[in-house]
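# Sharing a sequence plus its predicted fold:
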Amino acid sequence: MPSSAPGMVTARQIAESLGVAVSTVGRALADDPRISARTKALVREAAARLGYVENLPARMMRGGASRLIGLMLPDIRNSFYATIADAMSRCCDAAGYQLVISIADDPAVEARHTRELASARVAGIVIVPTAEPAPETRAILARFPHVQLLRRVAGLAPVWFGIDDRECLRAGTTALIARGHRRIAYVGGETRYSTGAARLAGFRQAVAEAGLDPVLATEHLGPPADTRFGADALRSVLEAELPPSAIVTGAVQLTSAVLGALAASRSPLARQIAIAAFGDEPVFGWWPGKLVAMAMPVEELAQSCGNWLIERLRTGAPLEEHAYLATTKLSFRLSGGR
């Protein structure tokens, strides 16, 4: 048995506590059929009592499978990604796996974290990729079962689970237009991300379908998780020569930033502007103004993604091309009148 780190209980210590051979302990922990059920139970009880932690590389060398699944997220500061992590964790736990969460929204950090997950011998990876993953990231992921979540990048896994971002923003913008708004500003994420490009396309589609003058549909694009950009965009909207009567947001963090900046603004227009907000965060409930919240089935999406990957890991089936669009539960929460 490989030696353990200082302070960790070894298989030899378990063997000594039971008066059996070290090889017996190793075989019992590996569920070897040559070891009796009674001995396996005694070994596992002793291992639990002493706080034994199995050496993962050693177990895999004996033919054991990894029970770790990596989840790579760009951010976890809002309940959108937190809900994904929670749902995925429960999904993995129910199937006997453990979720390992990594936060990376920079190609260099993404590459390093991917390398560390591979070093830990994860069974699979669910990734919300950066816009341009490094060659190292692509090469490593090519050797591991992996699924793209929300964002979609060419050259990575052909398996993708996401939201119909275009339809979501088209529906949210149309809801404002139906309430009589004609001057509408869009504050959304950069189009270098697949999600940002699709959401902007949905906004433009709604404007075109309604026959609105595109000059009155202003666009403000920036980092989707940068609250400073969201606040700056809001100030530009309010200071425009012909301010809009409504704003559509294209990211959860930008929604928070816009609402916060509106609340802090001294402009008489701030409380009159209607909002079509991407996401339906619990914290948005404080806003007393006009709000249409675009709620996505995030938990369902994460569970579907996790279950799909785990089933492929369990059966050994190849990860053939698959795309899942979560659209069935798009809903709106209305407040503040028109």
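Now that the structure is in, tell me what you want to look at.
# Please count neighbours and contacts with C-alpha atoms only from this point.
Noted.
# any idea how far Ala118 lies from Arg112?
Separation of Ala118 from Arg112 (C-alpha to C-alpha, to the nearest Å) stands at 10 Å.
# Between these two, tell me which one has more neighbours.
The neighbour comparison of Ala118 against Arg112 (other C-alpha atoms under 10 Å) goes to Ala118, with 18 against 15.
# in the host helix or strand of Ala47, what counts as buried?
In this assignment (DSSP states H and E), Ala47 forms part of helix 37-50. Of the residues in helix 37-50, Lys40, Val43, Arg44, Ala46, Ala47 count as buried by neighbour count, 16 or more other C-alpha atoms under 10 Å.
# Correct me if wrong: the fourth one contacts Ala15.
Going back to what we said before, that points to Ala46. No - look at Ala46 against Ala15 with C-alpha atoms under 8 Å: they stay out of range, at 9.0 Å.
# quick one: the strands in the stretch 101-250 of the chain?
Assigned by DSSP state E, counting those that start in this stretch, the strands in the stretch 101-250 of the chain fall at 124-127, 146-149, 159-163, 184-189, 217-222, 246-249.
# this is the other structure I want to compare:
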Amino acid sequence: MAFVTIRDIAQEAGVSVTAVSQILHDKGRFSEQTRELVRQTAERLGYVPDQRARAMRSASTQTVGLLVPDLRNQYFADMVSSMEEELYRRGFTTLIGSYGERVDRQDAFLRSLLGQRIDGAIVVPQGGLSQGLQLLIERKLPLVFVDRLVPGADNVPFVVSDPRPGLEEALDQLAKLGHRVIGFVAHSALGSFSVNERAKAFSAAIRERIPSGTGVVVDCNSTVESRSSALERLHNAGVTAIICAYSPDAITMLGLLQERGIAIGDAVSLVSFDDIAAFRLMIPQVSVISQQADEMGRLGVEMLIRRIASGTEAAAHTHYVPTILHMRGSCGIAVA
């Protein structure tokens, strides 16, 4: 069952609904044995208080939860906007949350969503199969994961981008510009299966697209110091072009390159995943590998609506959206 009510607890414990309600609110005169029985039954059944006091758990609330890592990241903000607009068009309201790439905050929001008696949820998950994600799956809440794969969640549909098409196109274009030593900035600390897949795709693609070329993969975390160190390693390796798997890394590195007087698009070329508005406002504009966030959001909504209508019985499968390259001024002819 997606939601446990006090009626379920009363039936399981063999007491009245009134007794359960009063005990859970620390009211009434009951023996400690009865109180303990009700509390243990509620915990065993996974009861979550209904924060909006919806009377019928089977009734549709026309409300969907949306949870993303960071709404300050323009990529996720664009995705949420796409999903919210599509859901509104279909008559749904949304509860939107952001967890700052922290699993504990993600899981806390997911538990809160269950208390809201929502019809379903679309989640950009963090890391692996956390307790909060497992809870939603166990309750059979209609659920779709977008942008990031979660190993082991085989009964949940996914909408994710395929990094290979965009990466292959980027490498082809960089090769035409004379680049042979190309760096890739990974971000394993993020704990994102999909972001990590981009590094694997790069290593495979450069061998296929530029057989005579060299791929230099470096890793960093979200600190300026780590990103600066990664950039230094790329410089020492003699790279003439850089591809970033994570747009916040690219933004920091662009600033570091400018501080060092390295002309972007001339002395070094740069491409980043995530087609965010900031990249189009920079001089030069930044070349991007777009995951087509709008399309992923629209498909995520379609898949969720189908699962809501079928009671989560619709087949769970992974839908891959191809990435596409947008070449801009941050890429130029390789300096000999």
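Okay, I see it. The shown structure was predicted, so the numbers you read here are calculated from the model rather than taken from an experiment.
# Ala77 is in contact with Ala277 of structure 2, correct?
No - using C-alpha under 8 Å, Ala277 of structure 2 is not in contact with Ala77, being 10.6 Å away.
# who has more neighbours, these two?
Legend: neighbour count by other C-alpha under 10 Å for Ala277 of structure 2 and Ala77, higher for Ala77 (18 against 11).
# counterpart of that one in structure 1?
Counting by TM-score structural alignment, Ala77 of structure 2 corresponds to Ala82 in structure 1.
# What of Val159 of structure 2?
Counting by TM-score structural alignment, Val159 of structure 2 corresponds to Phe161 in structure 1.
# Any figure for the gap between that match and Gly222 of structure 1?
24 Å.
# So for these two, which residue has more residues nearby?
Neighbours were counted for Phe161 of structure 1 and for Gly222 using other C-alpha under 10 Å; Phe161 has more, 24 against 18.
# if we can go back for a sec, who are the contact partners of the match of Val159 of structure 2?
Neighbour list for Phe161 of structure 1: Val147, Gln148, Leu149, Leu150, Leu301, Cys305, Ala323, Tyr324, Leu325, Ala326 [criterion: C-alpha atoms under 8 Å, 6 or more residues apart in numbering].
# Could you do Leu259 of structure 1 as well?
Contacts of Leu259 of structure 1 by C-alpha under 8 Å, 6+ apart are Trp287.
# Surely it is in a strand?
No - Leu259 of structure 1 sits outside any strand when classified using DSSP: H, G, I helix; E, B strand; the rest coil, being helix.
# returning to what we had before: among the contacts of Phe161 of structure 1, which one has the most neighbours?
Across the contacts of Phe161 of structure 1, neighbour numbers were computed from other C-alpha under 10 Å; Val147 holds the maximum, 27 neighbours.
# excluding its backbone neighbours, what's nearest that one?
Val126 (4.9 Å; C-alpha to C-alpha, 6 or more residues apart in numbering).
# Now do Met303 of structure 2 against Glu197 of structure 2, distance only.
With distances taken as C-alpha to C-alpha, Met303 of structure 2 is found 23 Å from Glu197 of structure 2.
# Arg143 of structure 1 and Pro133 of structure 1, how far apart?
15 Å.
# if you count what's nearby, which of those two comes out ahead?
Pro133 (20 against 10).
# My read is that the more buried one contacts His113, right?
No - the criterion here is C-alpha under 8 Å, and Pro133 of structure 1 misses it with His113 at 11.8 Å.
# Can you give me the neighbour number for the equivalent of Val252 of structure 1 over in structure 2?
By TM-score structural alignment, Val252 of structure 1 lines up with Ser247 in structure 2. Ser247 of structure 2 sits with 21 neighbouring residues when counted by other C-alpha under 10 Å.
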